[in-house]
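Chemist: Got a predicted model here, sequence first, then my questions.
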Amino acid sequence: MENASNELALTFQNLGYSRHQKGEYKDACEDYLRSIEINPNNGKTHYLMGLSLTKLGLYDDAISRFEKAIDVDKNNSSIYYYNLAKLKFKQKDFQGAIKGYTSFIDNDTKLKETDVIYLKAYFERANANRNLNNRFEAILDWAYVVELVKLRNQLTLEDEDIYEKSNDFGDFLRMKNERNFRDHEIYAEASYQLSRERISDLRTHEELKKLSTIDKLALFDDLEMYEEWIKSEYSPKALKKKKRNREI
């Protein structure tokens, strides 16, 4: 009898999935509910229903389904965490998003360095951290994405075409980088975010250019002086005063 019930639950699950694929999300949810009524401990059904609810814009209900899927199916919960994190981010719960992406990254070793969704988890965790002004953590995750794509795309047989066209190794690396940008959207996005972070403090960069080499070295050698110089709106007087105090 139990086998018959499980088969019926699976039938409704498959029917719901088929309707989801056709864009019939409301009907899909009704089929998933029938499946859940018969077998409430199938994590995949809760997860699939969460995907349909997401399509309907019912984010709170979808989050509840993803959380239920994690609760009843801890051994296969990695992808559930990923989709939960995406919705948390959409609702501006950035701490929740970071927690979800971290759980996905830590649990899904099968995807490590083999699937773009793994890189996206790092990329989106970085975006969540940046929204919380955790700039350093964000930069580390974006940098990881960039470096991993570079590592994957070192010289291979598939690169013979650009290798033959290049004049030297530097030229090859330039063309390789262009290919990375063209073929890997996540690489381009992470590179852009990294670049934006590095020039976000453009005023400081411009003010540093105006200083003598000696003054620059003095700032780089004393973090406290550097921070006070910025807080003083880059006042030359503040810099000179601080330098005099150091010399006394």
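Modeler: Thanks, I have it. Numbers count the residues shown, from 1 in each chain.
Chemist: From now on I want contacts and neighbour counts done on CA atoms only, so please keep to that.
Modeler: Will do.
Chemist: now the helix or strand residue 171 falls within, how far from the centre of its chain.
Modeler: Element membership for residue 171 (DSSP states H and E) is helix 169-183. Relative to the mean C-alpha coordinate of its chain, helix 169-183 is positioned 23 Å out (CA atoms, centre = their mean, to the nearest Å).
Chemist: before we move on, what about stretch 85-104?
Modeler: Distance of stretch 85-104 from its chain centroid, counting by CA atoms, centre = their mean, is 10 Å.
Chemist: Show me which helix runs longest in this protein.
Modeler: helix 2-21 (DSSP state H).
Chemist: those strands in the chain, which residues are they?
Modeler: If DSSP state E is used as the criterion, the chain turns out to lack strands entirely.
Chemist: pretty sure residue 232 is touching residue 238, no?
Modeler: Yes: Residue 232 lies in contact with residue 238 (CA atoms under 8 Å); the separation is 6.7 Å.
Chemist: ok, back up a step: run through who's touching the longest helix of the chain.
Modeler: Helix 2-21 is contacted by residues 25, 27-32, 34-36, 38-39, 45, 48, 52 when judged by CA atoms under 8 Å, 6 or more residues apart in numbering.
Chemist: related to what we said a few turns ago, have a look at residue 232 and residue 238 and say which one is more surrounded.
Modeler: Between residue 232 and residue 238, counted using other CA atoms under 10 Å, the more crowded position is residue 238 (17 against 12).
Chemist: One more to weigh against that first structure:
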Amino acid sequence: MLRSITLLVLLLHTMLFSAAQDATALYNEGLKLKDEKKPAAAMEKFEKALLLKPGYTDALYQLGWCQNESKLYSKAITTLRTVRTSWSNIPKVHFELGYAFEKNNNADSAISSYNRCLQLKPDYANVYKQLGNIAYEKSEYEKAITYFKKHIEQAKNEITDYLFWYRKGFTENALKDYTAAQASLLKSLNIKTDYINTYLELGFAYTKLKQDDDAINYFKKAIDIDPKSHIPYNGIAEVYRDNKKNMTEAIAWYQKSLTINPNERKANYGLGYCSNSLGKYTEAITYLKKAIEYEATYTAAFVELGYSYYKTKRYPDALNNFAKALSQNPKNENARYYSGLVYIIQKDRINAQRMVDELKNLNSKNATSLQDKVNKM
């Protein structure tokens, strides 16, 4: 009897040893497939290894990694949470779990996991990139640029992710650091030459730096990539409108934008603005109404439309549009200034003075000139 038990134990031990060997072999096959960028095939190997050896944490982690790579983020979250119970002090586990949360639109959980990763390994470069991406998606640009710079500082190798450099450049444009944006966006362009958004952001940066020919050139390259996008046409129009002060040429480019998308609000606004500048106020009204039709909270369009009505002596309509602009942006100076001019024409000294006082509270340079006009009433 004792001999039978001994033989049974030996047999069981042999079977377990064989299963462990098989699990290890499957795990190694999975790693090879992962290195060959075949995550789906690798997952099959890791899953088979786990069937033979359920507590195989290495295989479970690699399975979670491959699930992330295969965009199976909900599954990755479940898998990596299990890994975390055994490997709670391993930084890469928290990074991968954070990545799964981020891609599954669980930003708060992602940030929590990323921060735990940094507690364990403060120089984990990719965490800073991902935290920057989360801030970028939330339009928290000051926070985003801090993380992006930290990623560069901690990176061990050259950064060849074109999207990283694009997002950094976009963020710098948003923060009005146009020279830095140029440098970042050119790095993105050197890595990937057919990403239209990089050309658009470069065009914007060069426009703001008043390097007009370069700006137009980048917008035209964007047109080459996608002739049906209205955005680069608007970009060129703005170079002519804001920098070159050539309203006729700007109108021509805005018209091209409307040919592609008749409902494009910025082109309609731009046409209204340029028409006002050329004294074509009735035409401006038509375009500006369309801009507001397509965006009911377009503050600048309400101001410009109010100006059109002011110049065509439709004073109640002018005041109405200025009031709408102020309801959306209580600090808008132009709406107050031109409202003041209308009140002066209407001989309404009380409201004209009210506009002056409000401009003074905003430290507006227009307050003095409007006050002089009120004093002459």
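Modeler: In hand now; what should we look at? Note that the coordinates shown come from a computational prediction; the quantities given were computed from them, not determined experimentally.
Chemist: Send over the TM-score of the superposed chains.
Modeler: With the length set by TM-score structural alignment, normalised by the length of the first structure, the two chains reach a TM-score of 0.56; 167 aligned residues with a CA RMSD of 3.2 Å.
Chemist: which of the residues in stretch 213-231 of the second structure are buried?
Modeler: 215, 216, 217, 218, 219, 220, 221, 222, 223, 229, 230, 231 (16 or more other CA atoms under 10 Å).
Chemist: Can you give the distance from it to the centre of its chain?
Modeler: What separates the centre of stretch 213-231 of the second structure from the centre of its chain is 20 Å, taken as CA atoms, centre = their mean.
Chemist: How about residues contacting it?
Modeler: Under the criterion CA under 8 Å, 6+ apart, residues 194, 196-197, 199-200, 202-207, 232-233, 235-236, 239, 256-258, 260-261 lie in contact with stretch 213-231 of the second structure.
Chemist: circling back to that earlier point, which members of the buried residues of stretch 213-231 of the second structure are the farthest-apart pair?
Modeler: Spanning the widest gap among those are 215 and 229, at 16.6 Å by CA to CA.
Chemist: and the direction of whichever strand or helix holds residue 6 of the second structure versus that of helix 57-69, what angle?
Modeler: Per DSSP H and E: residue 6 of the second structure is located in helix 2-35. Using axes from the mean of the first three to the mean of the last three CA atoms, to 10 degrees, the direction of helix 2-35 of the second structure lies 30 degrees away from that of helix 57-69.
Chemist: on that earlier part again, closest to residue 164 of the first structure among the contacts of helix 2-21 of the first structure?
Modeler: Using CA to CA, residue 48 comes nearest to residue 164 of the first structure of the contacts of helix 2-21 of the first structure, at 48.0 Å.
Chemist: quick one: contacts for the closest one?
Modeler: The neighbours of residue 48 of the first structure, taking CA under 8 Å, 6+ apart as the test, are 17, 32.
Chemist: Distance check, it against residue 54 of the first structure.
Modeler: Remark: distance between residue 48 of the first structure and residue 54 of the first structure (CA to CA, to the nearest Å) = 10 Å.
Chemist: for residue 40 of the first structure, same thing?
Modeler: When distances are taken as CA to CA, residue 40 of the first structure and residue 54 of the first structure turn out to be 20 Å apart.
Chemist: same thing with residue 136 of the first structure?
Modeler: Distance of residue 136 of the first structure to residue 54 of the first structure, given as CA to CA: 31 Å.
Chemist: Which one of the two is surrounded by more residues?
Modeler: residue 54 (18 against 12).
Chemist: and that one, what pairs with it in the second structure?
Modeler: Under the alignment (TM-score structural alignment), residue 54 of the first structure maps onto residue 102 of the second structure.
Chemist: Same question for residue 140 of the first structure.
Modeler: Under the alignment (TM-score structural alignment), residue 140 of the first structure pairs with residue 179 of the second structure.
Chemist: Its match and residue 173 of the second structure: what is the separation?
Modeler: Summarising the geometry, the distance separating residue 179 of the second structure from residue 173 of the second structure, computed by CA to CA, is 9 Å.
Chemist: what residues do the two have in common as contacts?
Modeler: Common neighbours of residue 179 of the second structure and residue 173, counting by CA under 8 Å, 6+ apart, are residue 205.
Chemist: Run a quick check on residue 45 of the second structure versus residue 25, I expect a contact.
Modeler: No: between residue 45 of the second structure and residue 25 there is no contact under CA under 8 Å: 9.1 Å.
Chemist: okay, those two: which has more neighbours?
Modeler: The residue with more neighbours, out of residue 45 of the second structure and residue 25 and counting by other CA under 10 Å, is residue 45; that gives 23 against 15.
Chemist: Give the closest residue to residue 163 of the second structure in space, chain neighbours not counted.
Modeler: residue 188 (6.9 Å; CA to CA, 6 or more residues apart in numbering).
Chemist: Next, the contact list for that neighbour, please.
Modeler: Taking CA under 8 Å, 6+ apart as the criterion, residue 188 of the second structure is in contact with 161, 162, 163, 164, 165, 166, 198.
Chemist: The first one: neighbour count?
Modeler: Looking back up the chat, that one is residue 161 of the second structure. The tally of other residues near residue 161 of the second structure (other CA under 10 Å) stands at 12.
Chemist: Please pull up the equivalent of residue 81 of the first structure in the second structure.
Modeler: With TM-score structural alignment as the criterion, residue 81 of the first structure pairs with residue 128.
Chemist: Equivalent analysis for residue 98 of the first structure, please.
Modeler: With TM-score structural alignment defining the correspondence, residue 98 of the first structure maps onto residue 145 in the second structure.
Chemist: which ones are touching its match?
Modeler: Taking CA under 8 Å, 6+ apart as the definition of contact, the neighbours of residue 145 of the second structure are 132, 168, 171, 172.
Chemist: And it, how far from residue 165 of the second structure?
Modeler: Applying CA to CA, the value for residue 145 of the second structure to residue 165 of the second structure is 11 Å.
Chemist: Could you do residue 125 of the second structure as well?
Modeler: According to CA to CA, residue 125 of the second structure and residue 165 of the second structure sit 15 Å apart.
Chemist: who's more crowded, the two?
Modeler: The residue with more neighbours, out of residue 125 of the second structure and residue 165 and counting by other CA under 10 Å, is residue 165; that gives 23 against 19.
Chemist: The more buried one and residue 185 touch, don't they?
Modeler: Yes: counting by CA under 8 Å, residue 185 is a contact partner of residue 165 of the second structure at 6.0 Å.
Chemist: Distance from the chain centre to stretch 274-287 of the second structure, please.
Modeler: That offset, for stretch 274-287 of the second structure, works out to 33 Å (CA atoms, centre = their mean).
Chemist: That stretch maps to which residues in the first structure?
Modeler: So in the first structure, there is no equivalent range for stretch 274-287 of the second structure, judged by TM-score structural alignment.
Chemist: residues in contact with that stretch?
Modeler: Residues lying outside stretch 274-287 of the second structure but in contact with it, judged by CA under 8 Å, 6+ apart, are 241, 247-248, 250-251, 268-269, 271-273, 305, 308-309, 311-312.
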